[in-house]
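In: Just to be clear, the model below is a prediction. Sequence and coordinates:
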Amino acid sequence: MASDIRPSGRAWIITPGMHEDRFAIARKSGAAVAVVDVEDSVALPDKQIARTTSEAFFTRPAPTCILGIRMNSLTTLDGIKDLAALAAYTARPDLVVVPKVESPRDIELVASVLDADGYTPDVWALIESPRAFDTLPAIMRAPRLGGVLFGSADYAASVRCGLGWDALHYARSALINAASAANIPAIDAPTWELDDPGILRRDAERAKEIGFHGKGCVHPRHVQVINEIFTPTTEEIAQARAIVEAADTSGGTVTTVDGKMRGTPFFNRARALVAETDGPS
């Protein structure tokens, strides 16, 4: 049965399905979601070994994070084999990331094969092609879609642009807009510079600023920075509480907080942050 925990964003770590020795590191990294990968990080001759090995990722003692798998594209034979293997796993993932999604049918197919009595995994779409962006509204309407992730490397390769923030700003913004319209979360792509924490921090700050719920990473040392950036600060929480208090005092009319005009959109955002921070009562 899939976990009742649902992804809250922040850091998502991805680890290769061929390297079982790295599984425990990913699971204990502090990421909100740990994903074992049998797609891009696995060479074609090793796909079967990886999908067999990856079952061990879900058979360890109960983790404190959500466990997922990134399967191969449904347009490939390996993607079909992945679905068959996942359906036969004794220990199953909480979450399935479907790459190269360009149609809501991809999400529907994965759900129809894997859903069973007592088991309905979260199904997330990896958006990473120009055609996917053309069909985003339809993809977002897939009933079993749990959220979306941005695949920057494949997208950049498809449109022959750079991987820098400016080159991909449109794609990120379009994905955020579509996800927000559908009321589902979006997770940003990893930062590929592994040894420059300054670049990682700037990327994470920008991702948060434009509306991403969290960010992927491919190395455990990136987890702490991403968690730090995406976790509301004490100051942000205090400001939100002040705005909520001002809204209650003013009866919901336009008011000022710390010399800044605040109205309904600010009230709603502040209440959402306070509710997220406080959690269920």
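Out: Yes, it's here.

In: okay, CA-based contacts and neighbour counts for the rest of this
Out: Fine.

In: what's around Gly214, how many residues?
Out: As a burial measure, Gly214 scores 26 neighbours (other Cα atoms under 10 Å).

In: my bad, should have said His222
Out: Other residues near His222 come to 25 when the count uses other Cα under 10 Å.

In: How about Val254?
Out: Count around Val254 with other Cα under 10 Å applied: 14.

In: mind listing the strands for the chain?
Out: 10-16, 33-37, 66-70, 95-98, 122-127, 145-150, 186-188, 214-217, 255-257, 260-262 (DSSP state E).

In: Tabulate those (CSV), appending distance to Val113.
Out: Compiled in CSV, the strands of the chain are given as follows (distance: least, Cα to Cα, whole Å):
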stretch, distance to Val113
strand 10-16, 24
strand 33-37, 19
strand 66-70, 15
strand 95-98, 12
strand 122-127, 12
strand 145-150, 14
strand 186-188, 24
strand 214-217, 26
strand 255-257, 52
strand 260-262, 48
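
In: Between those, which one is closest to Glu235.
Out: For Glu235, the closest of the strands of the chain is strand 255-257, at 13.9 Å, according to Cα to Cα.

In: So which bits of the closest one are buried?
Out: The neighbour-count check on strand 255-257 (16 or more other Cα atoms under 10 Å) flags Thr255 as buried.

In: hmm, back to that, and of the strands of the chain, who's closest to Tyr89?
Out: That would be strand 66-70 among the strands of the chain, by Cα to Cα, at 12.1 Å.

In: Comparison target below:
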Amino acid sequence: MTFDPAPFDLGPALLFCPADRPDRFAKALDRADAVILDLEDAVAAADKPAARAALAEHPLDPTRVVVRVNPPSTPEFAADLAALDATPYRRIMVAKADAALPALAGFEVIALCETAAGILDARDLARRRDVVGLMWGAEDLVASLGGTASRDHRGRYRKVVRHARAAVLLAAGAEGIAAIDAVHLAIDDLDGLRAEAEDAAASGFAATACIHPSHVAVIRDAYRPTPTEVTAARRLLDAAVSGGAVFQFEGRMVDGPVLRHAEAVLRRASVVE
């Protein structure tokens, strides 16, 4: 199929914020393109009721908010959905999603594929009408496999993790929905974050999630094309008007896929101002 991406209006840097810390809600949203209010891993079991109440008591702009809910296999899932009835939030991220995910009418779902089952079910999830995006996670994935570390001694993702990342991106791309790259857990490793975010942008991810405010600017810079790249993309597309289906431009053979690369550069430039 020809890739025609569905609109993704959240921007490239999505910042997680614990839902039991309402004092951080507005600050997180101010610093990032969108905030992911987290009812799952970031909140202890005893604090989840208060976190659910905080969603309604401290409202934010719903167009820039995603709420991560607990896995459907847990009793917390139903309580999370019930709490959302008192809020304007209708875009949710479902933790540990797989093919057993129940229908979620009335919500725009980002399916978080972070288990072996979830990775294998990514294509089926992407085909669902209620799913608008896929995200993947490395640490829960490795835990689901009985492993002990997602990265090797050089700090690089292990082969199985890289495979999972690619599988989620391909599943999302095949259905024309957004793919979101995983968080970089090493807070002070900004160079590593930058390299991964640049690769994510170039590969086709729509956004990268993060866990610390210092990561936002790095991610936005990684997704923002340079002025040189924008100029080159515009010149190439201008040349295509009279260049025919396949033509040479500045010593390079140009055809349809190359033109779509240039279009993607301009699309990213319009999103990351």
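Out: Happy to help now that I have it. Worth saying up front: this structure is predicted, and the values here are computed from it rather than measured.

In: Could you quantify their similarity as a TM-score?
Out: TM-score of the superposed chains, computed with TM-score structural alignment, normalised by the length of the second structure, equals 0.87; 258 aligned residues with a Cα RMSD of 2.1 Å.

In: distance of the residue sitting furthest away from the middle of the second structure from Gln248 of the second structure?
Out: In terms of distance from the mean C-alpha position of the second structure, Ser242 ranks first, at 37.2 Å (Cα atoms, centre = their mean). Distance, Ser242 of the second structure to Gln248 of the second structure, by Cα to Cα, to the nearest Å: 11 Å.

In: coming back round to it: and the residue farthest from the centre of the second structure, what pairs with it in the first structure?
Out: Under the alignment by TM-score structural alignment, Ser242 of the second structure pairs with Thr249 in the first structure.

In: same thing with Pro12 of the second structure?
Out: By TM-score structural alignment, Pro12 of the second structure lines up with Arg10.

In: Also Ala116 of the second structure?
Out: Under the alignment (TM-score structural alignment), Ala116 of the second structure pairs with Pro130 of the first structure.

In: Test my guess that that match contacts Ala156.
Out: No - taking Cα atoms under 8 Å as the definition, Pro130 of the first structure is not a contact partner of Ala156, at 9.5 Å.

In: between those two, which one's more packed in?
Out: Ala156 (19 against 16).

In: Please tell me how far Ala105 of the second structure sits from Leu37 of the second structure.
Out: From Ala105 of the second structure to Leu37 of the second structure the distance is 20 Å (Cα to Cα).

In: ok, now Leu84 of the second structure?
Out: 12 Å.

In: more crowded one of the two?
Out: Neighbours were counted for Leu84 of the second structure and for Leu37 using other Cα under 10 Å; Leu37 has more, 27 against 18.

In: The second structure: helices as residue ranges?
Out: Ranges of helices in the second structure, per DSSP state H, are 25-31, 48-57, 76-84, 116-120, 122-126, 138-144, 159-175, 190-203, 214-223, 227-240, 256-271.

In: want to throw those into CSV with distance to Ala95 of the second structure?
Out: Shown next, in CSV, are the helices of the second structure (distance: least, Cα to Cα, whole Å):
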stretch, distance to Ala95 of the second structure
helix 25-31, 20
helix 48-57, 15
helix 76-84, 10
helix 116-120, 10
helix 122-126, 13
helix 138-144, 10
helix 159-175, 15
helix 190-203, 21
helix 214-223, 22
helix 227-240, 36
helix 256-271, 27
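
In: out of those helices, deepest packed?
Out: Ranked by mean neighbour count, the helices of the second structure are led by helix 122-126 with a mean of 24 (mean count of other Cα atoms under 10 Å).

In: what's the mean distance for it versus the first structure?
Out: Once fitted to the first structure, helix 122-126 of the second structure is off its aligned match by 1.5 Å on average (mean Cα distance after the TM-score superposition for the first structure).

In: Can you name the residues in contact with that helix?
Out: With Cα atoms under 8 Å, 6 or more residues apart in numbering as the test, helix 122-126 of the second structure has contacts from 98-99, 111, 113, 131-134, 167-168, 171-172, 175, 177.

In: and if you look at stretch 71-87 of the second structure?
Out: By Cα under 8 Å, 6+ apart, stretch 71-87 of the second structure touches 39, 52-53, 55-56, 59, 69-70, 90, 94-97, 101-102.

In: again with stretch 98-107 of the second structure
Out: Stretch 98-107 of the second structure has contacts (Cα under 8 Å, 6+ apart) with 72, 90-92, 111, 113, 117-119, 121-122, 124-125, 130.

In: Could you work out the end-to-end span of it for me?
Out: 17 Å.

In: again, but for stretch 131-145 of the second structure
Out: 25 Å.

In: that older thread, got the contact list for the match of Ala116 of the second structure?
Out: Shown in contact with Pro130 of the first structure (Cα under 8 Å, 6+ apart): 155, 158-159.

In: Could you double-check that the match of Pro12 of the second structure lies in contact with His213?
Out: Yes - using Cα under 8 Å, Arg10 of the first structure makes contact with His213 at a distance of 6.3 Å.

In: I'd like the distance from the counterpart of Arg224 of the second structure in the first structure to Lys28 of the first structure, if you could.
Out: The alignment partner of Arg224 of the second structure in the first structure, by TM-score structural alignment, is Thr231. Distance, Thr231 of the first structure to Lys28 of the first structure, using Cα to Cα: 18 Å.

In: what does Trp124 of the first structure give?
Out: 22 Å.

In: quick one: what's aligned to Asp106 of the first structure in the second structure?
Out: Per TM-score structural alignment, Asp106 of the first structure is aligned with Leu101.

In: Now for that match, how many residues are close by?
Out: 15.

In: do the same with Asn70 of the second structure
Out: 23.

In: Give me the aligned partner of it over in the first structure.
Out: So, by TM-score structural alignment, Asn70 of the second structure is matched to Asn72.

In: How about the contacts made by its match?
Out: 38-39, 78-79, 82, 98-99.

In: One more pass at 7 Å, please.
Out: 38-39, 78-79, 82, 99 (Cα atoms under 7 Å, 6 or more residues apart in numbering).

In: Over to Val265 of the second structure?
Out: 225, 230, 233.

In: and the gap between the second one and Lys96 of the second structure?
Out: Between Val230 of the second structure and Lys96 of the second structure the distance is 38 Å, computed by Cα to Cα.
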